[in-house]
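S.K.: here are the coordinates; sequence isn't available:
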């Protein structure tokens, strides 16, 4: 095995292989991660048989711990989508916050539905609606787009049960309920600063520069929307939100209940059972299926099958990311890098953010950035004295911003919201970066009080 400074060189070569395969040759992230993992093992002269074992253990351990909850989380989001719950949540906020406050409405809708539903799905559903709102209220479409996408990515990258933050929580062995609570607060702060604050500035900027946008296709969308929703039965706002809240509340009860209840009691045992991440999500999916039944336009089994098809690639990428992380640990690269970086006296929270941000910016995938960073820094975080929960949130915050044209999400937002590349950079690239930095600032503030806040240490 190779030791010393060559480990840094090998790591840089490995990252270069990952970037080149994804960016230059457009290889799927699953294959790119496996190729990089094997290449890393060969470069440190690890026996081929050991390389195979490391990949198997890393892949299997990662999916063994979060594979079930990822699948159930996607099903939960699918029921919210198929029942019409997403439209109900959006419409409710729009009725409450209309006119000049429409930016708050789309941000709140994006923040809530971004938790269980994949970002691209939210963009597809919300973009036409946001454009209609922009036309009616005269609020800049770039401003509304910024509020929507920053809110969505804040929860999508930071809040369980979405796959990427779950992978971070598992790599750092975090309590899911505690992680959810503080990540949601950090995401909300990031949304307020990046989505609403910066979004307001974008609206002011467009008004000052008399920047106008075309909405020729809006009438066709409104006509199609009225036709598709006419006579359809949809759930109420409370029912729609409960689909999301039931599993989350069970996980929270399971995390914080034992902190305040007598140890060893029957109620504590019950909370530990129903609050387990897998049990809570299973209960949530069963509940979602039951309450969604009157509003579905297809059988429950078909909804679950659609979700299963959607989750396949997510599981492969997550598992291969776990294999790469295991290789970094097994070869000693992770420990050496952590020890080397600690000599620069960069605060651990900032370091977690920076590395995740660099990887996110370089290769375009939030998942790859978060899984790689959390795997690499797990030993450093454990020995740092800083709350692992806050470090995990800092990593997730680093996976948000500076989305460049090498990111498929960049073009999804550009295409669905029908804005220029320059406006996409203003709304999404810069807006997302501000959101991530704001979340990091919030985490740094929490770290000052970590000894006094429940669950952080």
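M.R.: Looks like it came in fine. No experiment lies behind these values; they were computed from the predicted model shown. Numbers count the residues shown, from 1 in each chain.

S.K.: Please make it C-alpha for all contacts and neighbour counts, starting now.
M.R.: OK.

S.K.: where does residue 23 land in three-state SS?
M.R.: Applying DSSP: H, G, I helix; E, B strand; the rest coil to residue 23 yields a three-state assignment of helix.

S.K.: scratch that, residue 278
M.R.: helix.

S.K.: Quick one: neighbours of it, just the number.
M.R.: Counted with other CA atoms under 10 Å, the neighbours of residue 278 add up to 21.

S.K.: What sits closest to it if chain neighbours are left out?
M.R.: Counting by CA to CA, 6 or more residues apart in numbering, residue 69 is the residue found nearest to residue 278 once chain neighbours are left out, at 5.5 Å.

S.K.: need the helices for the stretch 301-450 of the chain, in chain order.
M.R.: Along the stretch 301-450 of the chain, counting by DSSP state H, counting those that start in this stretch, helices occupy 333-342, 348-363, 366-382, 388-398, 408-416, 421-424, 431-448.

S.K.: where's the residue nearest to residue 278, which helix or strand?
M.R.: For residue 69, the enclosing helix or strand under DSSP states H and E is helix 48-82.

S.K.: putting a second one here so we can go through both:
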């Protein structure tokens, strides 16, 4: 019955969003109330559960999400993102233009949400298309693969950030493993897949593009934009700080170092909220003050970013409410008991559940958060699972098979002038490949970490054995020398 109730809840959500065209946040709340009642929760507990779900979800990501949106907007409005893209494309040259687009999109995608990065990069991509006389999809597929991978795998994007908070995973570790998983996913779903896609839907590569739907585009003269180096550092500064913290934490664990002021300071500045705040302050200087741009202009960019993410925050909160109802209603415990004696990996289960919800609901973020409600109780019964890898598996599953119930599907279709069949043959397939490759990398990392741990243990044992043997030989020599002296 609990699983049937969840299925019915998904159907209700689909009907509300896709057929009745209700707002996603309102639809999530209605679904949460309906599922709670069907699960037999006491009426007095339902509101408390929903409020707790919204508050608990937003409390862990509102600061990161808000500051991340502001950072991306400040860099974009100052021309920093334009400088990064154009410089990389010039450096790589025409022969390696796809690689240039991948690198530029990946860097910009770290600092900006998928939709923002897409709207920002498309005019740049299309100007290069006109200059080099290549197909828009020849560059569009690598760009989309990079933006999708950063959206699904890397903090501070909402999906991985929220899931990491729900699972209790360290964000720095998620970021480190996420980059390892994202790179092959981007390459396979991007440049490599573009060659296959030309054979599947050749018509998609013969399109004339029209970006008038994006509205008036801000035109940048390259000499008026910030320098490449400072733009790159500003865009990736939160990643740098969180990576430093993660690496230092690993060194401390391996070396068994005691805590001191330096380690405490590194731990503090590498905390996601602090890293994002410091990065935004750096952007205020590098993208604003240092370039004689008024503080008011920079603050206008921040205000515009904050206003644009208001509804997204509500949707994330609504997803948190649905997730909490699933937990408090006992669905998670039921699934945990169902798989208690099963050999299925929590990593694989998280990917499967997230993939099913993604296909059903459309929103990657909502699918990921809802998955957490079903998987968390199972994690409580499993002591040896790597929470960072479960986070990435959930993110990978929530990226699969973008289709007609996903806003991203229609953005790609309209911006690239594709038919429905062509969008399925490019974007839907691309997102599926990225998801599957991401899962494969997560499973490979899981095995590698286990094998790596075994190797380290064997090295330590061998070292101890060598020390004991060396000491034993020394003792024998000392004993023999003592006898000779005697």
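M.R.: Received it, and whenever you're ready, just let me know what you need. Note that this is a predicted model, so its numbers are computed, not measured.

S.K.: TM-score of the superposition?
M.R.: Laid over one another, the chains give 0.90 as their TM-score (TM-score structural alignment, normalised by the length of the first structure), with 443 aligned residues with a CA RMSD of 2.4 Å.

S.K.: hmm, back to that, quick one: the helix or strand just after the helix holding residue 69 of the first structure aligns where in the second structure?
M.R.: Sequence-wise, the next helix or strand downstream of helix 48-82 of the first structure (DSSP H and E) is helix 85-96. Using TM-score structural alignment, the residues of the second structure aligned to helix 85-96 of the first structure are 80-91.

S.K.: The matching stretch against the first structure, how far on average?
M.R.: On superposition with the first structure, the mean distance recorded for stretch 80-91 of the second structure (mean CA distance after the TM-score superposition for the first structure) is 1.2 Å.

S.K.: Not counting that stretch itself, show me its contacts.
M.R.: The list of residues contacting stretch 80-91 of the second structure from outside it, by CA atoms under 8 Å, 6 or more residues apart in numbering, reads 75-76, 97, 100-101, 103-105, 108, 124, 220, 222, 225-228, 231-232, 287.

S.K.: Check the offset of that stretch from the chain's centre.
M.R.: In terms of CA atoms, centre = their mean, to the nearest Å, the centre of stretch 80-91 of the second structure is found 23 Å from the chain centre.

S.K.: same deal with stretch 248-267 of the second structure?
M.R.: Using CA atoms, centre = their mean, the offset of stretch 248-267 of the second structure from its chain centre is 26 Å.

S.K.: May I see the helices of the stretch 301-450 of the first structure arranged in TSV, with distance to residue 259 of the first structure as well?
M.R.: Formatted as TSV, the helices of the stretch 301-450 of the first structure follow (distance: least, CA to CA, whole Å):
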stretch	distance to residue 259 of the first structure
helix 333-342	33
helix 348-363	26
helix 366-382	22
helix 388-398	17
helix 408-416	40
helix 421-424	45
helix 431-448	20
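
S.K.: Among the ones you listed, show me which one is buried the most.
M.R.: helix 388-398 (a mean of 32; mean count of other CA atoms under 10 Å).

S.K.: Tell me the gap between that one and the middle of its chain.
M.R.: On CA atoms, centre = their mean, the centre of helix 388-398 of the first structure falls 12 Å from that of its chain.

S.K.: picking up where we left off before, how far off helix 85-96 does the helix holding residue 69 of the first structure point, in degrees?
M.R.: Counting by axes from the mean of the first three to the mean of the last three CA atoms, to 10 degrees, helix 48-82 of the first structure points 50 degrees away from the direction of helix 85-96.

S.K.: other SSEs contacting helix 48-82 of the first structure?
M.R.: Under the contact criterion of 3 or more CA pairs under 8 Å, 6 or more residues apart in numbering; DSSP states H and E, helix 48-82 of the first structure touches helix 29-43, helix 163-171, helix 237-260, helix 277-292, helix 300-330.

S.K.: In the third one, which of the residues would be classed as buried?
M.R.: Buried positions in helix 237-260 of the first structure, judged by neighbour count with 16 or more other CA atoms under 10 Å: 237, 239-244, 246-258.

S.K.: For it, give me the average deviation versus the second structure.
M.R.: Mean deviation for helix 237-260 of the first structure: 2.0 Å (mean CA distance after the TM-score superposition for the first structure).

S.K.: Tell me the residues of the second structure aligned with that helix.
M.R.: Against the second structure, helix 237-260 of the first structure falls on residues 228-251 (TM-score structural alignment).

S.K.: Give the full set of residues in contact with the corresponding residue of the second structure for residue 193 of the first structure.
M.R.: Structural alignment (TM-score structural alignment) places residue 193 of the first structure against residue 188 in the second structure. By CA under 8 Å, 6+ apart, the contact set of residue 188 of the second structure is 433, 434, 437.
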